[in-house]
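[1] Quick one, what's the 3D model for this:
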Amino acid sequence: MQASTPNKAIIYWLLSGAILILAMVVIGGITRLTGSGLSIVEWNLIGGTLPPLSHEAWQVAFEKYKQFPEYQKLNKGMTLEGFKAIFFWEYLHRLLGRLIGMVFIVPFLYFLLTKKLTSWLFRRLLIILALGMAQGLMGWVMVKSGLVDNPHVSHFRLAAHLTLALALIGLILWTVADLVTTRRQGTRRSSLYRPALLVLGLILVQIILGAFVAGLKAGFSYNTYPLMEGEIFPAHLHGHLGSLLQVLENGVAMQFAHRWTAILVLLAVGWLWYRARYTVLLPDAQTLLSVLLLVCLLQVALGIVTLVKAVPVSLGVLHQVVAVVLFSAALLLLHQLRHCTSR
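    This is a model prediction of the structure:
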């Protein structure tokens, strides 16, 4: 049941949390693209809040890093100053994770104790908190996958980590939309609801493929577009991808899938926009649909430039941010289409 007078403090709190999670995604992207994600080799929830504060403490952290494959196989001979540079981004990523936890838990307890939470909102917030804890745990599980013989995190775990971030942002935005939306009498689900759900699903698949590409470092393999060094699909891979697992673990195959799923998403969004011309929609839904189309066009163009430029950090991170915006626009449009037309 919708709250008749939405609590602005709760709405602002939730939106601030979503913004912080987006910042976490940005710093996570920088951490990955700068090769910083395996610089902190242990998880210490309390003691890890402060960075090394003395030369001796830095030496201890550096010596721990030297015991693991990334240093031994990729960064042999790295100086202490070089270690400090990669340590910074991973430390900032973890510190922001701790801050997000505090930003959620402390106000949640305040709103709970002051009885400002309705029953449905309380249950929704518990799910958000559970997802937040799962996100933190998955982050460490992901890092652990790179502390073994192969000094690279599992792209499957990277995709799970990003998907949990999207789930958090999505559930927060859906909750805010529930709080601010007044359901009108006599309305019903739009005929565009299922097509919009399909578009949202395709966007999510595309983002997961992007995580696979990132985790496999496949963005550096073929930096021409639309062909891959003159071929639609590299001939040398024919006959070498016998199983689904082999496909999912092959960076070139994932780059190919990511390239063409982007076009599929763009066509699906264009089709949805075209169909909406013959459907009665409320102004908010019409605005979101236009935003969705414009962001999708921007994201495809940005993806092509990022690929051709061989994934510079700035473009790679921006591409990831726009992906979150695209996902959010599609999700909010879906929310609007649940109860937006009397036809």
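[2] contacts, neighbours, all on C-alpha from now
    OK.
[3] The closest residue to Phe68 other than its chain neighbours and Ala130, how far apart?
    Spatial nearest neighbour of Phe68, excluding adjacent residues (C-alpha to C-alpha, 6 or more residues apart in numbering): Leu147 at 6.1 Å. According to C-alpha to C-alpha, to the nearest Å, Leu147 stands 26 Å off from Ala130.
[4] What residues of stretch 145-156 count as buried?
    Buried residues in stretch 145-156, counted by 16 or more other C-alpha atoms under 10 Å: Ser145, Gly146, Leu147, Pro151, His152, Val153, Ser154, His155, Phe156.
[5] Sorry, wrong one. I was asking about stretch 105-122.
    Phe108, Leu117, Leu121.
[6] again with stretch 184-198
    For stretch 184-198, by 16+ other C-alpha under 10 Å, it's Arg189, Ser190, Ser191, Leu192, Tyr193, Pro195, Ala196, Leu197, Leu198.
[7] Run the chain-centre distance for it.
    26 Å (C-alpha atoms, centre = their mean, to the nearest Å).
[8] Centre of the chain to the longest helix belonging to the chain, how far?
    The longest helix of the chain (DSSP state H) is helix 80-113. Distance of helix 80-113 from its chain centroid, counting by C-alpha atoms, centre = their mean, is 17 Å.
[9] That one - contacts with which helices or strands?
    With contacts taken as 3 or more C-alpha pairs under 8 Å, 6 or more residues apart in numbering; DSSP states H and E, helix 80-113 sits against helix 8-33, helix 55-66, helix 119-144.
[10] Can you give the contact residues for the very next helix or strand once past the second one?
    Stepping forward along the backbone from helix 55-66, the first helix or strand reached (DSSP states H and E) is helix 69. For helix 69, the external contacting residues (C-alpha atoms under 8 Å, 6 or more residues apart in numbering) are Leu147, Val148, Asp149, Asn150, Pro151.
[11] so who does the fourth one touch?
    Contact analysis of Asn150 by C-alpha under 8 Å, 6+ apart lists Pro69, Glu70.
[12] same deal with the third one?
    Counting by C-alpha under 8 Å, 6+ apart, Asp149 touches Pro69.
[13] helix/strand/coil for it?
    With DSSP: H, G, I helix; E, B strand; the rest coil as the basis, Asp149 sits in coil.
[14] want to put them side by side, so please do this one too:
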Amino acid sequence: MLASKFKYTKTIRSWLIVGLIMLVGQVILGGITRLTGSGLSITRWDIITGVIPPLNAEQWLEAFELYKQTPQFHKINSLFTVQDFKFIYFWEYFHRLWIRSLGFIFLIPFIIFVFKKQLDFYLIKRLVLVILLTILTASAGWIMVQSGLVNRPWVNAYKLTIHFVFAILVIWAMVKTIADVYLPSTNKINFRKPIVSMVVGITFLQMIFAGLMAGMKAGLYYPTWPDMNGEFIPDVLLKSANWSWENMINYDTYLFAPAFIQLTHRMLAYLLGALTIYMFFKLKGKVEGISKIWLAISLILVLAQIVLGILTVLYVKGKIPLFLGVSHQLVGLLYFMNMLFLQYSFRKNKA
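    Prediction:
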């Protein structure tokens, strides 16, 4: 069902696009924060006072002393100086500041537009959903951070994945809102074609495994391609005794979970690549307008994503390469958004 015939202003349309761009930026900043090991540098979540970073040497030492109490400092970064700490603090601070800015840029205009009656009830409902999901994402983020402040020097992989999935759901809701506002035109195609929905579903599943890959640092264990340390299927996965929930939980002390997650992530990537190529050739002569553009972009993005994934694995040198890792995450997110826009562009325009 598409939005009503309510005419949205150019300002509102542009505001929605800016909101989507900022949401994508927030996810990418989260990726940078994770890859630089910065996520646990700020040990408190102060919604108001946390906007102001340390401003002098005494405040920096105070923040550093709090960080010294974390497992990450004791087990990994015990040689850190204040200067080293400032680097990781910057990324986590920027990550939190961005979400605060997003709330400011998104929430205040929303209230103004509602007050001026420039939004209909349909769009208000959609945007309230986006706001609620954003709050849930932020809450899951803090729960995730807390999981790394006790015992383990890293955040819990499953809590990180929940945080990431909530962020993806926020973006999904925003894409749906924008698609409804812009009212895509009708295509001469069976609107119930299952291939696009299938690719969207598998892509969402792949995003879940991407979160687990990141949380478990699974990419570090098998930095080879096309094999996995000389094996197509790691030997640890071929032993039935290893298939237990306990091994999935203890992913940082036993190899089973990282091997399973990385193998599944690779297989899903190959499947998505094949399905996207099939979808492109099946639909390219049947779609028109903006749908044709979304379709072409989907093929470009999936091929780029596979290449980036391979390069990221091959260039692992004790840690995930920052540029390749972030690029891999960004292109994957763009591919998912592109597929959503493609799917929504196939709906009949009832306006």
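[15] Got a TM-score for the two of them?
    Once superposed, chain against chain, the TM-score is 0.93 (TM-score structural alignment, normalised by the length of structure 1); 337 aligned residues with a C-alpha RMSD of 1.9 Å.
[16] before we move on, back to that, can you tell me which of the contacts of helix 69 of structure 1 lies closest to Ala214 of structure 1?
    Among the contacts of helix 69 of structure 1, Pro151 lies closest to Ala214 of structure 1 (C-alpha to C-alpha), at 14.6 Å.
[17] And the helices in the stretch 151-300 of structure 1, which stretches?
    According to DSSP state H, counting those that start in this stretch, the stretch 151-300 of structure 1 carries its helices in the segments 155-180, 193-215, 244-248, 251-276, 283-308.
[18] Please name whichever of those is nearest to Leu74 of structure 1.
    Of all the helices of the stretch 151-300 of structure 1, it is helix 193-215 that lies closest to Leu74 of structure 1, at 16.1 Å by C-alpha to C-alpha.
[19] Now do the buried residues in that closest one.
    Buried, per 16+ other C-alpha under 10 Å, within helix 193-215 of structure 1: 193, 195-215.
[20] ok so, going back, dump the contacts of helix 69 of structure 1 to TSV, plus distance to Gly82 of structure 1.
    Formatted as TSV, the entries for the contacts of helix 69 of structure 1 read as follows, by distance: C-alpha to C-alpha, whole Å:
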residue	distance to Gly82 of structure 1
Leu147	19
Val148	22
Asp149	22
Asn150	21
Pro151	17
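[21] Show me what the strand or helix carrying Ser328 of structure 1 is packed up against.
    Following DSSP H and E, one finds Ser328 of structure 1 within helix 313-338. Other helices and strands packing on helix 313-338 of structure 1, by 3+ C-alpha pairs under 8 Å, 6+ apart, are helix 8-33, helix 155-180, helix 193-215, helix 283-308.
[22] at 6 Å what do you get?
    If you count contacts as 3 or more C-alpha pairs under 6 Å, 6 or more residues apart in numbering; DSSP states H and E, helix 313-338 of structure 1 packs onto helix 193-215, helix 283-308.
[23] got these as JSON lines, with distance to Leu248 of structure 1 columns?
    Output for these, formatted as JSON lines (distance: least, C-alpha to C-alpha, whole Å):
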{"stretch": "helix 193-215", "distance to Leu248 of structure 1": "8"}
{"stretch": "helix 283-308", "distance to Leu248 of structure 1": "20"}
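[24] Tell me which of these sits nearest to Ala177 of structure 1.
    helix 283-308 (11.5 Å).
[25] Using neighbour counts, pick out the buried residues of that closest one.
    Using 16+ other C-alpha under 10 Å as the test for burial, helix 283-308 of structure 1 gives 285-286, 288-289, 291-293, 295-297, 299-300, 302-308.
[26] can you tell me what part of structure 2 stretch 152-166 of structure 1 aligns to?
    Aligned by TM-score structural alignment, stretch 152-166 of structure 1 falls on residues 154-168 of structure 2.
[27] whoops, stretch 71-78 of structure 1 was the one
    The aligned range for stretch 71-78 of structure 1 is 73-80, by TM-score structural alignment.
[28] Buried residues in that stretch, which are they?
    For stretch 73-80 of structure 2, a neighbour-count test (16+ other C-alpha under 10 Å) marks Phe73, Asn77 as buried.
[29] picking up where we left off before, could you redo the helices of the stretch 151-300 of structure 1 as CSV and give each row distance to Trp89 of structure 1?
    CSV is the format used below for those (distance: least, C-alpha to C-alpha, whole Å):
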stretch, distance to Trp89 of structure 1
helix 155-180, 17
helix 193-215, 17
helix 244-248, 28
helix 251-276, 25
helix 283-308, 22
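[30] so which of these comes closest to His319 of structure 1?
    Within these, the stretch nearest His319 of structure 1 is helix 283-308; the backing value is 6.3 Å (C-alpha to C-alpha).
[31] Quick one: distance of that closest one to the chain centre.
    Put simply, helix 283-308 of structure 1 sits 16 Å off its chain's centre (C-alpha atoms, centre = their mean).
[32] how much does it stray from structure 2?
    Helix 283-308 of structure 1: mean distance to aligned residues in structure 2 after superposition is 0.9 Å, counting by mean C-alpha distance after the TM-score superposition for structure 1.
[33] Spatially nearest residue to the residue mapped onto Pro258 of structure 2 from structure 1, not counting backbone neighbours?
    If you follow Pro258 of structure 2 across to structure 1 using TM-score structural alignment, you land on Gly251. Closest residue in space to Gly251 of structure 1, ignoring its immediate chain neighbours: Ala218 at 4.7 Å, by C-alpha to C-alpha, 6+ apart.
[34] what span of structure 1 lines up against stretch 41-59 of structure 2?
    Mapped onto structure 1 using TM-score structural alignment, stretch 41-59 of structure 2 covers residues 39-57.
[35] Tell me which of the helices and strands packed on helix 80-113 of structure 1 is the most buried.
    For these, average neighbour numbers computed from mean count of other C-alpha atoms under 10 Å are highest in helix 8-33, which has a mean of 18.
[36] Give me the distance between the counterpart of Val25 of structure 1 in structure 2 and Leu205 of structure 2.
    Correspondence of Val25 of structure 1 to structure 2, assessed by TM-score structural alignment: Val27. According to C-alpha to C-alpha, Val27 of structure 2 and Leu205 of structure 2 sit 17 Å apart.
[37] Then Ile32 of structure 2?
    Relative to Leu205 of structure 2, Ile32 of structure 2 is positioned 22 Å away (C-alpha to C-alpha).
[38] Gly303 of structure 1 pairs with which position in structure 2?
    Mapped onto structure 2 by TM-score structural alignment, Gly303 of structure 1 lines up with Gly309.
[39] Distance of the closest residue to Ala160 of structure 1 other than its chain neighbours relative to Ala159 of structure 1?
    Sequence neighbours aside, Met138 is the residue nearest to Ala160 of structure 1 in space, at 7.4 Å (criterion: C-alpha to C-alpha, 6+ apart). Going from Met138 of structure 1 to Ala159 of structure 1 by C-alpha to C-alpha gives 10 Å.
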